[in-house]
Structures are given as structure tokens and as C-alpha cells.
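# pasting a predicted model and its sequence here:
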Amino acid sequence: MSLSLGSNSQARRSLTIYARRAVLNVAMLLRDSEVARQVRVYLLDMEYAARAQPVENPAPTDVVSLDDRIDQRITHILGKTVVPMFNALIETSGEHRREMIALRAGVQRIERRLHQHHTRLQRLEGLRDDRPAIGVMAAMDAMHGRTFEHHIAKLLRRDGCTNVVVQGGHGDRGVDIIALTADGRRLVAQCKRFAPYLNITSPDVQRFVGSAKVLHSAEVALFVATCPFTPEALSIASEAGITAVHRGVLEEWSAGEPLRVLG
């Protein structure tokens, strides 16, 4: 009995002899296959028909036994019908197996990607102590100038400052807030609520240096702004001992991170 096994690259044929009992055993094992069920029924029917059919007495010269004739008939039937069905079953099973393996590999890749995305989302959405609260800067951008000054005064009180006075307006002598730090140093602050696309320039810082250091003899001077500082303005502030609280630092400060200069 010949079984032809298919492959992806090319078909290979081999000749293998199986007893009908072996084929029947294989068909019995494949319980969930419709083809295997048909093979079992066919083999059993042919076995019964071959043995029930009367056979003439063989001639003395005929050495072929009854069982041999039955085997020949069954072998002929198997070669014409059952073997092609088995070949189709084997090839189909192989294709399904390869498909299932490929599908499993695809599912595993998707699971890995989902796990990676889940980890990234947790990292991005998770609350961290050093991460500014959502909407802090949007809230300050919507404030009026006076409201913004009181917001900065509130942050100063939160960080231990005392005698905090908001004096922005005419006659403020170039500063908006005066206070004492927790350790008793004299503090002044200039508050600028500018649009995020604007900048604090060097002339802005220079004017504040004169007010903070000369007019108020401040030991701690804060220039707080809702926008960035130009590089030159940052350089002047550093040389003059002014703490530039630009947009990024202001966001962290408002979210709970204390200013180092106040400690």
C-alpha cells in the first residue's frame, strides 16, 4: 500500500506496505476525522463482503489461499480509494498544523506587543511625585495678573515663608511680593504672567536687579514668569544672584516641588 506524503517544497513519493489491520488501527485512532470514519466503515464493509462471498475450490495448481485473495482484493480497493483519502488527510493535517503553528507565533507576538504597550501606558499615566499635576500651567495661564501674584504668595507660605505681602501695582518699587523665608532672610519676588510664546529678556532682569538689590536689599530675589527666559536674561540673573523661576520650574513648584533657594 503506497502513501504519498506532501511537503511545501515539492511532492515526494515513497512505497510502503501496510497490512489492512495497521490501516484500520490508524483509522480507529483518528476519532475526530470524518475521513478516518469513512475509512473505518469502508474497511469493515470490505472485510465482511470479502469473507462472506463464496469462493470456488481452487485448482490444484493454484497455490493462492483464500486469505491471500482477500488481501489482494482489499489491497486493490485500498490503493484505489482509501490511500488517496489518507494522503489527502495527511496533507491537510500537515497544512493545518503549520497554520496553527504560524497562528500561535502571531498571537504570541501580539501578546508581547500588548504587554509592552501596557507597560508604557502605565509609565505614562502613573502618578509620580516628581511629575507636575495635569492642568497646572493651563490654570495659571488663565489667571489675571493680580490672581497670579496671590498664587505665588500662596506657594511661598506653603514653603514656610512668613510676613508674605502682595504689593503689586503702582508704587511697588519694582517688586510684587515681599516676605521672610523660613530662616528669616528678606525675600522679594517679581511676578510676570506672560503668554507662553513670549520671553523674559535681559532688560526685564536688569530692572529687577536694581529694585531687588538696591531698593529692597533682598537676600533672596525671585523672578517668576509663566514664560521662558532668554539665554542672556538667564546669564544676567545668575551673575546678579537672581533666581529665575521660568515656566518649567514654576510648573514643578506649583505641583509641590519646593524651591531650593527657600530651604
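That came in fine, so what should we check first?
# CA only for contacts and neighbour counts going forward, please
Noted.
# where do the strands sit along the stretch 151-263 of the chain?
Under the criterion DSSP state E, counting those that start in this stretch, the stretch 151-263 of the chain carries strands at the ranges 162-166, 177-180, 186-192, 220-225, 242-245.
# this is the comparison structure:
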Amino acid sequence: MLERTDVLDRVKALSLLPDGMHVTTAMVAVYFGVTADVIRQLTKRHRKELETNGMVVLRGPELRNFESDNMSLSLGSNSQARRSLTIYARRAVLNVAMLLRDSEVARQVRVYLLDMEYAARAQPVENPAPTDVVSLDDRIDQRITHILGKTVVPMFNALIETSGEHRREMIALRAGVQRIERRLHQHHTRLQRLEGLRDDRPAIGVMAAMDAMHGRTFEHHIAKLLRRDGCTNVVVQGGHGDRGVDIIALTADGRRLVAQCKRFAPYLNITSPDVQRFVGSAKVLHSAEVALFVATCPFTPEALSIASEAGITAVHRGVLEEWSAGEPLRVLG
């Protein structure tokens, strides 16, 4: 997992020093939304582990050379008197995310890594002998079920106890994990033949895949789901001049549909102004009969209330996961 440093930028932009490879203690603290003292205490407790993964303490000529190469580095007015400087490679920053307890950003990085682990474990196994494929896939499903039930769900239980304002989101994420666990268990018990195994397997890591998409790719993914559920004349028109909607289409029964697609980090929220702008575009400019606001993050309670009153279907992260895994949206029926 320590090789997946790209996860850092998917959760939150990580600013680097001019060398393009390192950050200071203060920069690590800003990224995780904690104080520099918290990071210093953590590095003191886990110094050997972090040094193995790219944390370096510069002194003497090595420090002077680094300062010279990074002229924009803010070291304060007493920089000449500085005796040492701790810098972190991206791998060390990811290591900090695995160790840091009281940081929502660190928690979200860990959730991303877990999602990627699910996706990696769920990749189809190529094997020329069909009986071996069934046996190996079955063992993989059992292993994933064990990990979800014995490790991931308890982890969410612990996070929920300390998550404060993000408690509702954590509960929703835990429910999603438990759904996957139940599906895998049910699938294992009714396993009959290889083809059935491949057809029935739920989509694991689907949210990790969407979180990794660019905005335009995400819009096309939603368009594909609409076509899967019977919509016609599906057009992705996001960009300049889209009049506030990303996709237009007709439902299977001929109703005019518009969709707004927001690929936001999971720790962000769709707010009431976001929904209000879409209401104007969907109902006034496009006269839509079905209006979907699709997002990879939660909606605030106020945003959900406005959406309900205005006839907007809020497809938040939990609903989006189920929709992508094969569950049709009721409003499209």
C-alpha cells in the first residue's frame, strides 16, 4: 500500500517543495489538518519506520545545500540558525496517514487504500483449468468476506465512535461494507457453476474506481449507467455552454432527463447552493421531468431537503455505489 502515493492527491492536494519530491513537517501538518507538534510527536514515536519510508533529518552542509536548492522554502527569519530540518518523501507522508489517529484526511486516505485493496483482490483470476478457477475464485471470495467481517467493519466501528460530525458518513460507509460482505456470503452459498459465479459477483472497489476517474470520464460512466437502465438519446454535454447540466437523455418511458455529475472527494459535501443552481438549470432551462444530481460524496441535510422539495433525485455516494453495482434507480423505472 505504501507504493500508492497517488492516493494522497485524490483525497487532498499535497503541496511539495520546489524539488517536487519532499515536504516539511509544517506542510505535512497542513495537509492532515493538525498541528506541527502532533506530527513531531508522531515522528518521534515512529522515527525508525518513517525513516525507512523516506523521512530524512538534514543537518550541516546537507541542510545548507537543500536550502540553497529550495529558495522558496519558508524557513523563517532565523533560517541561518536552523540546526536541522526534517523532510518527508511522499511515501513517508502516506506512512504518516497510516499512523495518524485524529485526522479526517488521514482516515479518508486509509479508506481509499482499503477500497483499492478490495478492487485488487476482486480481479478475475486467469486459469486454463475451469475447476481450478472455481476453487481459487471461491477461496478469494471467502478471504475477502473474512477481511470485511473481522477487520474492516470493526475498524469502522472504532472510527464511528470518534468521528464527530462525520459520524453519519462513516455509518453509511460501514453499511456499504456490510452489504458487500452479505452479498459475498450469499454468493458463496449458492455457487453452482463457473459461469454463474462470474455473472453474480458484486462489483467490489467500484467507488475506488470512480474516485480515480477524471470529471469527464465520470460523466461518461454515469451515461453508461443510464443506457444500461433503458435510457435513450443519452448525450454527455458537460463543459462550456452546457447550461448547468452534464447529461441529457430520455427515460425508457420517454420522459426528459437531465443529470449533473460531481466527482468530489468523499469527505466533501454537496451543499444547498449547489442544488439550488441545478434546480434552476434542470427545471427552468431544460424543463426536465427527471433531474438527477449525482455525486461521489454525501449531501448536507439542507441540500437533501431542497432537492426533495424541488423534485431533484439526489444520488449520493451510497446510492451511487448500489447503482453502479447493478441496482436500478427507481426514478428511471
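It's in. Given the structure is predicted, the values throughout are model-derived calculations rather than measurements.
# tabulate the strands of the stretch 151-263 of the first structure (CSV), appending mean neighbour count and distance to Leu89 of the first structure.
CSV is the format used below for those (neighbours: other Cα atoms under 10 Å; distance: least, Cα to Cα, whole Å):
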stretch, mean neighbour count, distance to Leu89 of the first structure
strand 162-166, 16, 88
strand 177-180, 23, 88
strand 186-192, 23, 81
strand 220-225, 23, 78
strand 242-245, 22, 77
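# those strands into TSV, with extra columns for distance to Arg31 of the first structure?
Output for the strands of the stretch 151-263 of the first structure, formatted as TSV (distance: least, Cα to Cα, whole Å):
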stretch	distance to Arg31 of the first structure
strand 162-166	87
strand 177-180	88
strand 186-192	83
strand 220-225	79
strand 242-245	78
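# residues in the first structure aligned with stretch 268-285 of the second structure?
Mapping stretch 268-285 of the second structure onto the first structure (sequence alignment) gives residues 198-215.
# now the matching stretch: buried residues?
For stretch 198-215 of the first structure, a neighbour-count test (16 or more other Cα atoms under 10 Å) marks 199-202, 205-206, 208-209, 211-213 as buried.
# stretch 134-143 of the first structure now?
By 16+ other Cα under 10 Å, the buried positions in stretch 134-143 of the first structure come out as 137, 140-141.
# which secondary structure elements does the longest helix belonging to the first structure sit against?
Assignment by DSSP state H gives helix 83-125 as the longest helix of the first structure. Packing partners of helix 83-125 of the first structure (3 or more Cα pairs under 8 Å, 6 or more residues apart in numbering; DSSP states H and E): strand 2-5, helix 34-52.
# okay, and the residue mapped onto Val64 of the first structure from the second structure sits in which element?
When the second structure is aligned by sequence alignment, Val64 of the first structure is paired with Val134. In this assignment (DSSP states H and E), Val134 of the second structure forms part of helix 130-147.
# and that helix against the first structure, how far off on average?
Following superposition, helix 130-147 of the second structure is found to deviate from the first structure by 79.9 Å on average (mean Cα distance after the TM-score superposition for the first structure).
# just the angle between that helix and helix 153-162, please?
Counting by axes from the mean of the first three to the mean of the last three Cα atoms, to 10 degrees, helix 130-147 of the second structure lies at 30 degrees to helix 153-162.
# how far off helix 104-121 does helix 130-147 of the second structure point, in degrees?
160 degrees.
# buried sites along helix 130-147 of the second structure?
The neighbour-count check on helix 130-147 of the second structure (16+ other Cα under 10 Å) flags 133-134, 137-138, 140-142, 144-145 as buried.
# and stretch 150-163 of the second structure, by the same measure?
Within stretch 150-163 of the second structure, the residues that qualify as buried are 152-153, 156, 159-160, 163, counting by 16+ other Cα under 10 Å.
# picking that back up, residues near the nearest residue to the match of Val64 of the first structure once chain neighbours are set aside, how many?
Once flanking residues are discounted, Val134 of the second structure sits nearest to Leu194: 5.8 Å by Cα to Cα, 6 or more residues apart in numbering. Other residues within reach of Leu194 of the second structure, judged by other Cα atoms under 10 Å, total 15.
# aligned to Leu194 of the second structure, what sits in the first structure?
Aligned partner of Leu194 of the second structure by sequence alignment: Leu124.
# and what of Ser72 of the second structure?
Correspondence of Ser72 of the second structure to the first structure, assessed by sequence alignment: Ser2.
# so how far is Leu5 of the first structure from the residue nearest to that match when sequence neighbours are not counted?
Excluding the flanking residues, the one nearest Ser2 of the first structure by Cα to Cα, 6+ apart is Leu15, at 4.8 Å. The gap separating Leu15 of the first structure from Leu5 of the first structure is 10 Å, by Cα to Cα, to the nearest Å.
# got it, and Leu66 of the first structure?
Per Cα to Cα, Leu66 of the first structure is found 32 Å from Leu5 of the first structure.
# how about Met100 of the first structure?
For Met100 of the first structure, the distance to Leu5 of the first structure (Cα to Cα) stands at 19 Å.
# again with Ala212 of the first structure
93 Å.
# next up, the contacts around the aligned partner of Gly149 of the second structure in the first structure.
Residue pairing (sequence alignment): Gly149 of the second structure is matched to Gly79 of the first structure. Listed by Cα atoms under 8 Å, 6 or more residues apart in numbering, the contact set of Gly79 of the first structure reads 1-2.
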